[in-house]
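Student: Here is a sequence together with a model predicted from it:
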Amino acid sequence: MAASQFDKPIDFKKGTVIFAEGEDSNFLYLIKSGEVRIFKKNQEKLIPITVVRDQEFIGELSMFSDEKRSATAVATQDSTLVMVKKNDIRKVLKTCPEWVTNIMVTISDRLRNSVDMLREHKIVDDVIDMGNELTPKEEKDYLKKISDYMTRKGITTK
């Protein structure tokens, strides 16, 4: 494939919002180094969903649909990520048989639905049980950073 965003690592300082819930989804990211925390906002409370580290992806759930971001990602350490454009993924998938794309879409939809159902029924993720819940100060700081980011980007929530 010709040069793409694959070749351009992006550095995020600790505390930087990478993307926010409700934002258009045009990229996924591979974490080259560092750590990113994924959150869902429930009223005015942040719910930690998971912690993602080296060689893992974030933002993959909306790569096969035109849905907006379903969660917020924040760098919890200085991190280096590689951005992969949705269009680049679609170009690669066009070289595959249609059934491969259908499988990817189905898996992505089922995963998103499962995450939504778990959250809706307030089933607690293992991350919270492992002592990764936020302190009130951390939650306040993250909420402020996320709010500032969303304001800068013109993102509105439902």
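Tutor: Done, it's in. Residues are numbered from 1 along each chain as shown.

Student: can we go C-alpha only for contacts and neighbour counts from here?
Tutor: Noted.

Student: can you list the residues that contact stretch 56-64?
Tutor: Applying C-alpha atoms under 8 Å, 6 or more residues apart in numbering, the contact partners of stretch 56-64 are 25-31, 52, 68-70, 73, 86, 89, 104-105, 108-109, 111-112.

Student: So what touches stretch 115-126?
Tutor: With C-alpha under 8 Å, 6+ apart as the test, stretch 115-126 has contacts from 49-50.

Student: hmm, 10 Å instead?
Tutor: Stretch 115-126 is contacted by residues 40, 42, 47-50, 70, 109-114, 132 when judged by C-alpha atoms under 10 Å, 6 or more residues apart in numbering.

Student: Kindly report the same for stretch 92-112.
Tutor: Contact with stretch 92-112 is made by 1, 60-65, 70, 87-88, 90, 113-118, as judged by C-alpha under 10 Å, 6+ apart.

Student: chain center to stretch 55-72: distance?
Tutor: 5 Å (C-alpha atoms, centre = their mean, to the nearest Å).

Student: For that stretch, buried residues please.
Tutor: Residues of stretch 55-72 classed as buried: 57-64, 68-72 (neighbour count, 16 or more other C-alpha atoms under 10 Å).

Student: Just name the closest of these to Val17, please.
Tutor: Taking C-alpha to C-alpha as the measure, Thr72 is the one of those closest to Val17, at 7.5 Å.

Student: try this one side by side with the last:
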Amino acid sequence: MSNLSANKGTEAPILFKAGTVIFAQGKTSKYLYLVKKGEVRLMKMKGNSLNVIQLCGERDILNEVAVLTNKPNDLTAIAKTDVELVLVDQKEILSVIKNSPKWIPDIFETLCERLKHTQDMINEHNLDQEKDARLLLNKEDERKYLEALGNFNSDS
């Protein structure tokens, strides 16, 4: 992932071109991402297809649960448009948490567990059936995203 090599954990936004995989379901990631510009689709593989879970834009935070729990991603993030992201290194976040009052890590852990549980319940019970049209993928986009995801997974 060449976008990350020169600017690890910097406050300067990094450009990800439309169609670029930012992080992938089942893989670990060491960055929390702050969206400065553009749109990112958060998706989940179900069988052989991708389902869009959320469309993220300016000021949204991506990958917080995986970074704070140090577990593999439950979702895949792919740039819908060209997007500028600020990367925050997991080590920096964990250092801040470690140096804060002792009860802060417990709060983060509880919040992450609740968020994960809520996401799982929504998916399990199909509570997102009435999807926003912006969340629907056409066959061509899905094909491109699956190809990009395959390339991403083979590179890492």
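Tutor: Arrived safely, thanks for sending. Being a predicted model, the structure only gives us computed values, none of them experimental.

Student: if we can go back for a sec, which of the contacts of stretch 56-64 of structure 1 fall within strands?
Tutor: 27-31, 52, 73 (DSSP state E).

Student: Those residues, buried ones only, as a PyMOL selection?
Tutor: Per 16+ other C-alpha under 10 Å, the buried members of these correspond to this PyMOL selection:
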select buried, resi 27+28+29+30+31+52+73
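
Student: of all the ones in strands among the contacts of stretch 56-64 of structure 1, which two lie farthest apart?
Tutor: The largest distance within these, taken as C-alpha to C-alpha, falls between Phe27 and Val52 and amounts to 16.4 Å.

Student: Rebuild the contacts of stretch 115-126 of structure 1 as TSV, extending it with distance to Met150 of structure 1.
Tutor: TSV is the format used below for those (distance: C-alpha to C-alpha, whole Å):
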residue	distance to Met150 of structure 1
Lys40	14
Asn42	16
Ile47	17
Pro48	18
Ile49	19
Thr50	21
Ser70	14
Asp109	25
Arg110	27
Leu111	25
Arg112	22
Asn113	24
Ser114	26
Asn132	24
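
Student: May I ask you to name the longest helix in structure 2?
Tutor: As assigned by DSSP state H, the longest helix anywhere in structure 2 is helix 103-124.

Student: Where in structure 1 does that helix align, residue-wise?
Tutor: Per the alignment by TM-score structural alignment, helix 103-124 of structure 2 matches residues 99-120 in structure 1.

Student: Just the helices from structure 2, written as ranges.
Tutor: Assigned by DSSP H, structure 2 shows helices spanning 2-5, 64-69, 90-98, 103-124, 139-155.

Student: Out of these, which one sits most buried?
Tutor: Each of the helices of structure 2 was scored by mean neighbour count; the highest is helix 64-69, a mean of 19, by mean count of other C-alpha atoms under 10 Å.

Student: before we move on, the earlier item: for the longest helix of structure 2, give me the average deviation versus structure 1.
Tutor: Compared with structure 1 after fitting, helix 103-124 of structure 2 has a mean deviation of 1.1 Å; criterion: mean C-alpha distance after the TM-score superposition for structure 1.

Student: what about Glu98 of structure 1, how many neighbours?
Tutor: 10 (other C-alpha atoms under 10 Å).

Student: My error: substitute Val36 of structure 1 in the last question.
Tutor: Residues lying near Val36 of structure 1 (other C-alpha under 10 Å) number 30.

Student: Counterpart of it over in structure 2?
Tutor: So, by TM-score structural alignment, Val36 of structure 1 is matched to Val40.

Student: from what I can see Thr28 of structure 2 touches Asn73, true?
Tutor: Yes - contact criterion C-alpha atoms under 10 Å: Thr28 of structure 2 and Asn73 qualify, at 6.0 Å.

Student: ok, and the closest non-adjacent residue to the aligned residue in structure 2 for Ala73 of structure 1?
Tutor: Aligned by TM-score structural alignment, Ala73 of structure 1 pairs with Ala77 of structure 2. Spatial nearest neighbour of Ala77 of structure 2, excluding adjacent residues (C-alpha to C-alpha, 6 or more residues apart in numbering): Leu42 at 4.6 Å.

Student: where's the one you found relative to Leu137 of structure 2, distance?
Tutor: From Leu42 of structure 2 over to Leu137 of structure 2 the distance is 12 Å, taken as C-alpha to C-alpha, to the nearest Å.

Student: cool, Gln129 of structure 2 as well?
Tutor: Counting by C-alpha to C-alpha, the gap from Gln129 of structure 2 to Leu137 of structure 2 is 14 Å.
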